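Asker: Here is a sequence together with a model predicted from it:
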Amino acid sequence: MRKFTAILLVAVLAVSLTIPAMAVPTQVSARIKDVAKVQGVRSNQLVGYGLVVGLAGTGDSNKSVFTVQSVANMLKSFGVMVSSAQLQSKNVAAVMVTANLPPFAKSGDSIDITVSSMGDAKSLQGGTLLQAPLRAANGQVYAVGQGALSTGGFSASGGGSSQQKNFPTVGNIPSGALVEREVPMTFADKDKGKINLALNQPDFTTANRISEAIDQRFGPITIAKDPGTVSINVPYYYSDNLIGFIAAIEELAVTPDTVAKVVINERTGTVVIGSNVTIDQVAVAQGGLTVKIGQTTNVSQPPPFSDGNTVVTTDTTVEAKEQPAGLIVLPASANVGDVVAALNAVGATPRDIISILQAIKAAGAMHAELQVM
């Protein structure tokens, strides 16, 4: 027993010597414009329905009734009367067009659009989007899209085999839509002389630090209303230069605070750990058990001129192998970086590390939020 204890202490000491010294996390400053935005300045989503033409037989089939009806209605608007039953829409595909209308976009500006097939088209490669109105949630048209698609992928088949890269049923048209109507933006209460900053990640500490940084620069003109909002009184000498005032605020440096969090993606085996994650004293054992079961078929042949029969028998073998577990003891207030470094030292895989971190959290020894994607 003493010999085993001595070996275990030597192993733990060897693992601890392989753990690099973890530096104290440094506080990184960021501009206010990178952690907050002015309330009222926002983009708007647009959506529309259209037709993509010019496809090399990779468009919708006649099973997509809405495509045939759309082609017939389009031709009717040009004075061409044709029955839906007479149309073959292999070179045409019905699509949904989506875009984001940026704030302060003016009439005549160009915006990017995304075109996605909604029928059974095989590919949109080489197609051209016909004029498609883009509407907002209020039903009004704010932009019109048209142009040649860029799919960034391909799909080819022949002889019973096929090959595909990316998604050829989705394409982009850079600057493919023209803005027809502006969206009015109100980002300041001119009557009260106030503007509000909205934090990208609401946090009490970060909101207070933003308020203090602005007050140090312009005097006591702010108040943190809640973790996500900082209200600012515009100084009188900036009343006619509101854009300059906002620009001066956005350039101020602030140190945002973060919540201790460990993010785990079990599908890819990815672990992302915050610098301020800590754990209590904990012991971790890592090992694995492998069980293999095999079968061997034997044939029993009787001697010549005997009355015996040929018999087939099966022998089953069971083999169990357990890898030696590496035991790691970490002191209190160690961070997760120490845990990961120690687990890497004993040969733990990323998925082993994920399981161990989940177990440490379940034991109540990890002081952080564990988010599993």
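Answerer: Perfect, I can see it now.

Asker: From now on I want contacts and neighbour counts done on CA atoms only, so please keep to that.
Answerer: OK.

Asker: Which stretches in the stretch 251-373 of the chain count as helices?
Answerer: Counting by DSSP state H, counting those that start in this stretch, the stretch 251-373 of the chain has helices at residues 336-345, 350-362.

Asker: Need the winner for burial among those helices.
Answerer: Among the helices of the stretch 251-373 of the chain, ranked by average contacts under mean count of other CA atoms under 10 Å, first place goes to helix 336-345 (a mean of 20).

Asker: Can you spell out which helices and strands pack onto that helix?
Answerer: Secondary-structure packing of helix 336-345 (3 or more CA pairs under 8 Å, 6 or more residues apart in numbering; DSSP states H and E): helix 2-18, strand 326-330.

Asker: so of these, which one's packed in deepest?
Answerer: The most buried one of the helices and strands packed on helix 336-345 (mean count of other CA under 10 Å) is strand 326-330, showing a mean of 19.

Asker: then this one, side by side with the first:
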Amino acid sequence: MKLINSILIGACLFLASQTANGQRIKDLADVAGVRPNQLIGYGLVVGLPGTGEQSPFTEQSFKTMLSNFGITMPASLKPKIKNVAAVAVHAELPAFSKPGQTIDVTVSSMGSAQSLRGGTLLQTMLMGLDGNAYAVAQGSVVVSGLGAEGLDGSSVVINTPTVGRIANGALVEREVQSPFTSGDYITFNLKNSDFTTAKRLSDAINDFIAGSARALDATSVRVNAPRDAADRVSFLSTLENLEFEPDTPSAKIIVNSRTGTIVIGSEVRLLAAAITHGGITVTINETENINQPDAFSEGVTAATNQSIVDVRKDDSRMFVFDPGVTLDTLVKAINDVGAGPGDVMAILEALEQAGALRGDLVII
């Protein structure tokens, strides 16, 4: 206990001496074993105002639910239910969640239901990957989407009416055991793997407690920690607020081909290169001509189409880059030639193929 107190006192002095340019460990790394878990279940939403579905698996689920209450329906009887929908229910169980706490759930239609608005989810078990039930969901579904349909078949849909949420809709029934309190050390995993950042993280912790941290690879840094759970919490609370300066990321250019968005990292450099930019514009105009017959002829009025095709080639422009050109020069040169997003993508791909681009070109 004296060791922990001395660590906390030293932490106050150490934190006070840190620069404002650093970032906290808790913002750059996660603690191994402290993680959420995904849960999923299958259930029924009832009480829909005629926007449910009539499908075989919905009817089967409905009959199974009734049988659980001791109600047996004749095999020949096929219920016509329009106020019931089969749904998938999923949620995320946060780390250290205890039985009796609540979590939010998302409810999504699995069949042909038109909307879940106004429905109520019946008791649904939420299972983990190990097949055990960790939570039970139930409650009124809140839907932000809206759908309307006219008698002539026309319809309007706003957002997604077949997906809803239930705030605090699931009750945790089982705790997931965490390895946080086991072993003689804790491990920080960087959110973005980098050898230099891992080394700086290890150095920052060793500057605080000499010899306690060791970088295992580009992601993980292992730190000796107290065995007592309460002491370990206090110890981690101090460590996660230590600040250090992460390394700059590797040079990358991210191109979204669907939206035309291009993000160029500040570390991107170019070798000596010459680029020419030009384009061809093709314009097609369609006009309709009306031909009238002579006054004493037997002809009829006729319409003919006339197409005018104009091809215009823009003046090609060339600009030269010296070795080591930075982001600012690259952007200015591209803007000067009036290149659009599509042209910029073609230029960047050509530069990479030519080996003149010092950075990773990532197309998403």
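Answerer: The structure has been received and is ready for your questions. Quick caveat, the model's predicted, so the values are computed rather than measured.

Asker: What value does the TM-score take for this pair?
Answerer: The TM-score (TM-score structural alignment, normalised by the length of the second structure) is 0.85; 342 aligned residues with a CA RMSD of 2.8 Å.

Asker: closest one to residue 34 of the first structure among the helices and strands packed on helix 336-345 of the first structure?
Answerer: strand 326-330 (37.0 Å; CA to CA).

Asker: tell me the contacts of whatever residue of the first structure lines up with residue 141 of the second structure?
Answerer: When the first structure is aligned by TM-score structural alignment, the residue opposite residue 141 of the second structure is residue 149. Residues near residue 149 of the first structure by CA atoms under 8 Å, 6 or more residues apart in numbering: 115, 124-129, 171-173.

Asker: redo that, cut-off 10 Å
Answerer: Taking CA atoms under 10 Å, 6 or more residues apart in numbering, we find residue 149 of the first structure in contact with 52, 113-115, 124-129, 170-174, 176.

Asker: Is it possible to mark the buried ones in these?
Answerer: For the contacts of residue 149 of the first structure, a neighbour count by 16 or more other CA atoms under 10 Å gives the buried set as 52, 113-115, 124-125, 127-129, 170-173, 176.

Asker: of those, closest to residue 217 of the first structure?
Answerer: residue 113 (41.2 Å).

Asker: Isn't residue 364 of the second structure up against residue 254?
Answerer: Yes - in this structure, residue 364 of the second structure is within contact of residue 254 by CA atoms under 10 Å, at 7.3 Å.

Asker: Quick check: neighbours shared by these two?
Answerer: Common neighbours of residue 364 of the second structure and residue 254 (CA under 10 Å, 6+ apart) are residue 261.

Asker: so when I look at residue 234 of the second structure, I'm seeing a strand, right?
Answerer: No - under DSSP: H, G, I helix; E, B strand; the rest coil, residue 234 of the second structure falls outside any strand and is assigned helix.

Asker: need the contact list for it.
Answerer: By CA under 10 Å, 6+ apart, the contact set of residue 234 of the second structure is 4-5, 7-8, 226.

Asker: And residue 278 of the second structure, by the same measure?
Answerer: Per CA under 10 Å, 6+ apart, neighbours of residue 278 of the second structure: 313-318, 337-339, 343.

Asker: That one maps to what in the first structure?
Answerer: Aligned partner of residue 278 of the second structure by TM-score structural alignment: residue 287.

Asker: Likewise for residue 355 of the second structure?
Answerer: Per TM-score structural alignment, the equivalent position to residue 355 of the second structure in the first structure is residue 364.

Asker: Same check on residue 207 of the second structure?
Answerer: In the first structure, the residue matched to residue 207 of the second structure (TM-score structural alignment) is residue 216.

Asker: Then residue 175 of the second structure?
Answerer: Using TM-score structural alignment, the equivalent of residue 175 of the second structure in the first structure is residue 182.

Asker: on that earlier part again, quick one, which of the helices of the stretch 251-373 of the first structure is nearest to residue 83 of the first structure?
Answerer: Across these, residue 83 of the first structure has its closest neighbour in helix 350-362 (59.9 Å, CA to CA).

Asker: Remind me what that closest one packs against, helices and strands.
Answerer: In terms of contacts (3 or more CA pairs under 10 Å, 6 or more residues apart in numbering; DSSP states H and E), helix 350-362 of the first structure is packed against strand 261-265, strand 270-273, strand 282-286, helix 336-345, strand 366-367, strand 369-372.

Asker: With distance to residue 318 of the first structure as added columns, please give these in TSV.
Answerer: Below are those laid out as TSV (distance: least, CA to CA, whole Å):
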stretch	distance to residue 318 of the first structure
strand 261-265	35
strand 270-273	35
strand 282-286	24
helix 336-345	30
strand 366-367	39
strand 369-372	36
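
Asker: Select, out of those, the one closest to residue 69 of the first structure.
Answerer: Proximity of those to residue 69 of the first structure was assessed by CA to CA; the nearest stretch is strand 261-265, lying at 44.7 Å.

Asker: which residues touch the closest one?
Answerer: Outside strand 261-265 of the first structure, the residues touching it (CA under 10 Å, 6+ apart) are 270-278, 336, 351, 354-355, 357-358, 366-373.

Asker: Pull out the buried residues from the residues you listed.
Answerer: Listed as buried from the contacts of strand 261-265 of the first structure are 271, 273-278, 336, 351, 354, 357-358, 366-368, 370; burial here means 16+ other CA under 10 Å.

Asker: isn't the match of residue 175 of the second structure right next to residue 107, touching?
Answerer: Yes - counting by CA under 10 Å, residue 182 of the first structure touches residue 107, with 6.0 Å between them.

Asker: Now for those two: what residues contact both?
Answerer: Joint contacts of residue 182 of the first structure and residue 107 (CA under 10 Å, 6+ apart) are 142-143.

Asker: So which residue of the first structure lies furthest out from the middle?
Answerer: Distance to the chain centre peaks in the first structure at residue 305, reaching 75.7 Å (criterion: CA atoms, centre = their mean).

Asker: Quickly note the distance from residue 123 of the second structure to residue 68 of the second structure.
Answerer: 12 Å (CA to CA, to the nearest Å).

Asker: Looking at those two, which is more packed in?
Answerer: Shown here are residue 123 of the second structure and residue 68; by other CA atoms under 10 Å, residue 123 has more neighbours (15 against 9).
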